[in-house]
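Enquirer: Sequence and computational prediction follow.
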Amino acid sequence: MKKAWQGSIVAIVTPFKMNGSIDYTAFDHLIDFHLENETDGIVVCGTTGEAATLSKEEYTTLIKHTVEKVNKRVPVIAGSGTNSTSEAIKNSCLAESLGVDAILVVSPYYNKPTRKGLKDYFSQIANAVTVPIILYNVPGRTSGNIPADLTIELAKEFENIVGIKEASGNLEQVACVLRDKPADFMVFSGDDALAFQAVCMGASGVISVIANLVPKEFHDLMHAASIGDLEKSKEIYFKYLKLIQLCFIESNPIPVKTGLALMGKLQEKFRSPMCEMMDDNRKQLVAEMTRLGIV
């Protein structure tokens, strides 16, 4: 049951056609782009993939398509959490049945559950599936934090809870999880700007937004940091730090999808309430991508 994944796992975007439907041709090209550039895994139907706007039919088809297209070349992880425990269980069971390698389960948003409620939510999901589970802590989206001690408690209690995507923006919390976790429990940074630091402390890698734009570079950054090559990892990190910051100048995935459109990899189409990037911010993104030679 325990896995040992590491490196740069992309939280892949979902391309849309101008009529609003999923653009599977563009999506296949993105998967090829990642496999050619050594991305270490793919998260489908996550925050960056605008999962909250997908219908159940789209959710099912997109996961199935991803599993078949990737064909075991790298792990495929499907987002399955939501703010209803029963719906999260249904999503998780569905994703498992479609052949994913793991599920990424975000803590419940909007409801603001107590610690007891969080424990119950993750416990019920863990008891409902056998597929490996990666917890997802992103307080900026959910308005609630998964405490470090609860992460450790869940990791020790459930064999199929194998890791966490830590996007609290709090390196001290990441450090506490790394200090107290079981030896084979994986910690992935959910913040691109803190991924280098997290891996230097012992994290397994990153579940990344910016890897959509620079997959090889972020793979190389994670590898260099993991083997203690600080000179190379610092060089890559500082080179792309401004691009990382610009990818969050507006709500994710607006900037990163804009960047991919500039690269000619998809149409600049979002699902409402996501919308096109503001002009001033777009100009900054274009300038930085041009400086880096990406466009």
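Expert: Everything's here; your move.

Enquirer: hey, let's count contacts and neighbours off CA atoms from now on
Expert: Fine.

Enquirer: Tell me the spacing between residue 147 and residue 198.
Expert: Distance, residue 147 to residue 198, by C-alpha to C-alpha, to the nearest Å: 17 Å.

Enquirer: The two - which one has more neighbours?
Expert: residue 198 (28 against 16; other C-alpha atoms under 10 Å).

Enquirer: quick one: the more buried one and residue 172 touch, right?
Expert: No. The criterion here is C-alpha atoms under 8 Å, and residue 198 misses it with residue 172 at 10.0 Å.

Enquirer: Break down the protein into its helices, ranges please.
Expert: Counting by DSSP state H, the chain has helices at residues 24-36, 56-70, 85-97, 115-128, 139-142, 148-157, 171-180, 192-200, 215-226, 230-246, 254-262, 279-291.

Enquirer: got another, please set it beside the one above:
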Amino acid sequence: MNKFHGTGVALVTPFNTDGSVDYQGLKKLINHLVDGGIDYLVSLGTTGETATLSKDEKKKVWDFTAEINNGRLPLVAGIGGNDTLLIGDAIKSFENNNYSAVLSVSPYYSKPTQEGIYQHYQYLSELSELPIILYNVPGRTGSNMSAETTCRLAHDFKNIIATKEASGSFDQFNQIMRDKPEDFLLISGDDPIALPMISIGAVGVISVIGNALPQQLSDMIRLCLKGDFAKAVPAHLSLLEITRLMFAEGNPAGVKATLKQLNICDDVVRLPLVKASSALNKSLAEQLESLSSLV
């Protein structure tokens, strides 16, 4: 599964001013990422505002993404939720010819036990024709998938190949690295800690800021993976402030504001999210100018 080493980007879903999906903006974004050296694309993760898209819109976005990508990069489809049977049906019926894996978030809101999380993924694993990447993001789901549960799933189901870890807990990362199968992948789900996670064995990141800054981020991740931390650390530090700003008013409002400044797509988000404030836009513009002066 070397195709999931390096920098993946969780694509935003561009919208027109009337709230409809902006397919020309999505085309520009995909080409921006391919040209920027990204290693793979994740379509309709949380950053894609998936919770606000209809079933028909999701299918059209997946199909369009595959069409524009045209085999240039591996593709991952985000298919997750807290209704196990419904997500199982979505995975079973997913037309996956152009996709290499499914990213499926640990069930949110319901706050299942660890055994409930295990059985949820067991059910999905037995239905999926594609490899599954687990996604643990307690700040959004309201519950943590423990290292023990992650490694139990990794050992028990060969098509569960990786975890996108966004718990922020290095105790948890360390335990996963120690106890996982050798070929199971730990992937950072947080941009600011991708570098230290790679230092203990993570194979890369699934990024938000990479939507706007693919070259800067992917260059830094490649330095980390080569073990060249002397060069990677300054690159990492140069991205900290713009990363903080992109998340200051929620995801993906900040990164969409940055993409608008880069003339890639508009900054429209769907309610209950709202656009970044004028103050945040100003700060993001200043950081973009500062980064461009470093290149």
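Expert: Received it, and whenever you're ready, just let me know what you need. This one's a predicted model, so the numbers in the text were calculated from it and none came from an experiment.

Enquirer: if we can go back for a sec, with distance to residue 15 of the first structure as new columns, can the helices of the first structure be given to me in a markdown table?
Expert: Output for these, formatted as a markdown table (distance: least, C-alpha to C-alpha, whole Å):
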| stretch | distance to residue 15 of the first structure |
| --- | --- |
| helix 24-36 | 6 |
| helix 56-70 | 11 |
| helix 85-97 | 20 |
| helix 115-128 | 29 |
| helix 139-142 | 22 |
| helix 148-157 | 33 |
| helix 171-180 | 32 |
| helix 192-200 | 21 |
| helix 215-226 | 17 |
| helix 230-246 | 20 |
| helix 254-262 | 8 |
| helix 279-291 | 19 |
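
Enquirer: who touches residue 49 of the first structure in this structure?
Expert: Residue 49 of the first structure sits next to 11, 12, 13, 14, 253 when contact means C-alpha atoms under 8 Å, 6 or more residues apart in numbering.

Enquirer: Tell me how many other residues crowd the third one.
Expert: Burial measure for residue 13 of the first structure: 25 neighbouring residues, criterion other C-alpha under 10 Å.

Enquirer: separation between the closest residue in space to it that isn't next to it in sequence and residue 27 of the first structure?
Expert: Distances taken as C-alpha to C-alpha, 6 or more residues apart in numbering put residue 49 closest to residue 13 of the first structure, at 4.1 Å, once the chain neighbours are dropped. Between residue 49 of the first structure and residue 27 of the first structure the computed distance is 11 Å (C-alpha to C-alpha).

Enquirer: swap in residue 291 of the first structure?
Expert: Noted for residue 291 of the first structure: a distance of 26 Å to residue 27 of the first structure, by C-alpha to C-alpha.

Enquirer: which of those two has more neighbours?
Expert: Using other C-alpha under 10 Å as the criterion, residue 291 of the first structure and residue 27 rank with residue 27 on top: 22 against 10.

Enquirer: what residues are up against the more buried one?
Expert: 14, 15.

Enquirer: So what does it match up with in the second structure?
Expert: Aligned by TM-score structural alignment, residue 27 of the first structure pairs with residue 26 of the second structure.

Enquirer: counterpart of the residue nearest to residue 13 of the first structure in the second structure?
Expert: Matched by TM-score structural alignment, residue 49 of the first structure corresponds to residue 48 in the second structure.

Enquirer: For the residue nearest to residue 111 of the second structure when sequence neighbours are not counted, give me its contacts.
Expert: When the adjacent residues along the chain are set aside, residue 111 of the second structure lies closest to residue 143, with 5.5 Å between them (C-alpha to C-alpha, 6+ apart). Residues near residue 143 of the second structure by C-alpha under 8 Å, 6+ apart: 108, 109, 111, 112.
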